[in-house]
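Asker: here is a sequence with its predicted model. Questions after.
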Amino acid sequence: MRIAICPGSFDPVTLGHMDIIARACKIFDKVIVAVSVNPEKHTSFSTEERKQMLTIATKSMGLENVEIDVVNGLLADYARSKGANAIVKGLRAMTDFEYEFQMALTNKQLNPELETMFLATSAQNMFLSSSMVKQVAGFGGDIKDFVPECIAQTIKERLSIGGNKNG
């Protein structure tokens, strides 16, 4: 069985994330979407909330070969424990590549059986990031074109300044 991991902070999950996950599901028998826990990073949503949003979003897309999980530690070790042989990462720009290439080489050193596959983001998602979604939602802007519709209200309610829910 070909198992891949799509890791990320998903804070919050965007349509760009969902595009990469859906495309990975076409290539691999099983895709584990791994919510990364980084104690040094401040997140807007708890690990459990991010996991729940991903579960809702993947189910709404009908992705049946997906498992949502949490990785707390080294991704290379996690992949080994799950029997995964690939990591799938989306790339938006060259700046993404530099960081992700460094991570791929590190993971390969830690787990020689693990390959990293880079998928170029779809053109409509080139500009999209969780940080951008947070900023737009924080000021009450409309995020419906940036996040899965099934979780947009949850994201807006959490991120709107002063509870402004007009976005």
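Answerer: Cool, the structure landed.
Asker: contacts, neighbours, all on C-alpha from now
Answerer: OK.
Asker: can you pull out the helices in this structure?
Answerer: Assignment of helices within the chain using DSSP state H yields the ranges 15-27, 47-60, 75-82, 94-110, 130-138, 149-159.
Asker: save those as CSV, and put in distance to E67 and mean neighbour count too.
Answerer: What follows is these, written out as CSV (distance: least, CA to CA, whole Å; neighbours: other CA atoms under 10 Å):
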stretch, distance to E67, mean neighbour count
helix 15-27, 11, 19
helix 47-60, 8, 18
helix 75-82, 11, 16
helix 94-110, 21, 14
helix 130-138, 21, 19
helix 149-159, 18, 19
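Asker: distance to Q124 for those helices - can I get that in TSV?
Answerer: Below are the helices of the chain laid out as TSV (distance: least, CA to CA, whole Å):
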stretch	distance to Q124
helix 15-27	9
helix 47-60	19
helix 75-82	29
helix 94-110	17
helix 130-138	14
helix 149-159	16
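Asker: so I68 makes contact with K51?
Answerer: Yes: using CA atoms under 8 Å, I68 is in contact with K51, at 6.4 Å.
Asker: just to revisit the earlier point, of the helices of the chain, which is nearest C6?
Answerer: For the helices of the chain, distance to C6 was read as CA to CA. The smallest value, 6.8 Å, belongs to helix 15-27.
Asker: touching both of I68 and K51, which residues are there?
Answerer: Both I68 and K51 are contacted by V35, under the criterion CA atoms under 8 Å, 6 or more residues apart in numbering.
Asker: isn't F28 right up against A4?
Answerer: Yes: at 6.5 Å, F28 counts as touching A4 under the criterion of CA under 8 Å.
Asker: this is the other structure I want to compare:
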Amino acid sequence: MPTAIFPGTFDPITNGHVELITRAAPLFQRLIIGVAASPSKKTLFSLEERVLLAAEAIKHLPNVEAIGYTNLMAEFASQQGATMLVRGVRTTYDFEYERQLAEMNRHLKADLDTIFLMPSPETGFISSSIVREVALHKGEVSGLVPKHVEQQLLKKVNSK
């Protein structure tokens, strides 16, 4: 069974991410949650915080670990011995964007394939950016993120 990476910024990790990770975990010997530094994005949480939040969210999955990275995904995949990427797609817009990324990653690393998973209807509407926006406006985020993430998110937005 191959090693796969579920890459993302995870700012923060959501219940939608956790659902997809939980479904993907049995498909691979090892599944890495690749937490991207994403220097072009203004993240709410630091890379280190995002890795810790992700690690806590997936600790119930023995073959899954969270690792931060600062280089290209294809380079990170080579370093980790991964030949598969796992991506969630909620909409046709997501698919078009993800298809372009998959083609670029395969261009950079010929043996790197991408599989797409669709979220359940219960989590398909959740995105990190929407969760951040709701939290910044003092809206209810319980049920959208794991409990430990909710606590850290509220602490972070209340300190702003």
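Answerer: Everything's here; your move. Remember, it's a predicted structure, so these values are computed and weren't measured experimentally.
Asker: residues touching V64 of the second structure, list them.
Answerer: Listed by CA under 8 Å, 6+ apart, the contact set of V64 of the second structure reads A25, R30, L31, I32, I33, I58.
Asker: possible to save those residues as a markdown table with distance to V157 of the second structure?
Answerer: Putting those into a markdown table (distance: CA to CA, whole Å) gives the following:
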| residue | distance to V157 of the second structure |
| --- | --- |
| A25 | 31 |
| R30 | 34 |
| L31 | 31 |
| I32 | 28 |
| I33 | 25 |
| I58 | 23 |
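Asker: what about the first structure, which of those hold up?
Answerer: Retained contacts for the contacts of V64 of the second structure in the first structure, judged by both residues aligned by TM-score structural alignment, their matches' CA atoms under 8 Å, are A25, R30, L31, I32, I33, I58.
Asker: show me which pair in those is furthest apart.
Answerer: Between all members of these, the longest pairwise span (CA to CA) is found for R30 and I58 and amounts to 12.8 Å.
Asker: contacts only, for A54 of the second structure.
Answerer: F10, I13, I33, A66.
Asker: and S160 of the first structure, by the same measure?
Answerer: Shown in contact with S160 of the first structure (CA under 8 Å, 6+ apart): A137, G138, F139, G140.
Asker: likewise for I143 of the first structure?
Answerer: When the contact criterion is CA under 8 Å, 6+ apart, the partners of I143 of the first structure are V133, V136, A137, A152, K156, G167.
Asker: taking these together, which two end up most distant?
Answerer: Using CA to CA, the contacts of I143 of the first structure reach their maximum pairwise distance at V136 and A152, which is 12.2 Å.
Asker: quick one: K144 of the first structure and C150 touch, right?
Answerer: No: contact status for K144 of the first structure versus C150: not in contact, 9.7 Å apart, counting by CA under 8 Å.
Asker: spatially central residue in the second structure, please.
Answerer: Using CA atoms, centre = their mean, the residue of the second structure that lies closest to the mean C-alpha position is G8, 3.8 Å off.
Asker: touching, it and I32? I think so.
Answerer: No: under the criterion of CA under 8 Å, G8 of the second structure is not in contact with I32, lying 10.8 Å apart.
Asker: quick check: closest non-adjacent residue to S129 of the first structure.
Answerer: Using CA to CA, 6 or more residues apart in numbering and skipping the chain neighbours, the partner closest in space to S129 of the first structure is T14 (7.1 Å).
Asker: next: I151 of the first structure.
Answerer: Of all residues not flanking I151 of the first structure in the chain, M53 sits nearest, at 6.4 Å (CA to CA, 6+ apart).
Asker: the one you found maps to what in the second structure?
Answerer: Alignment of M53 of the first structure against the second structure is given by TM-score structural alignment, with L53 as its counterpart.
Asker: distance of its match from E150 of the second structure?
Answerer: Here the criterion is CA to CA, to the nearest Å. By it, L53 of the second structure lies 10 Å from E150 of the second structure.
Asker: check A74 of the second structure too.
Answerer: In this view, A74 of the second structure and E150 of the second structure are 31 Å apart by CA to CA.
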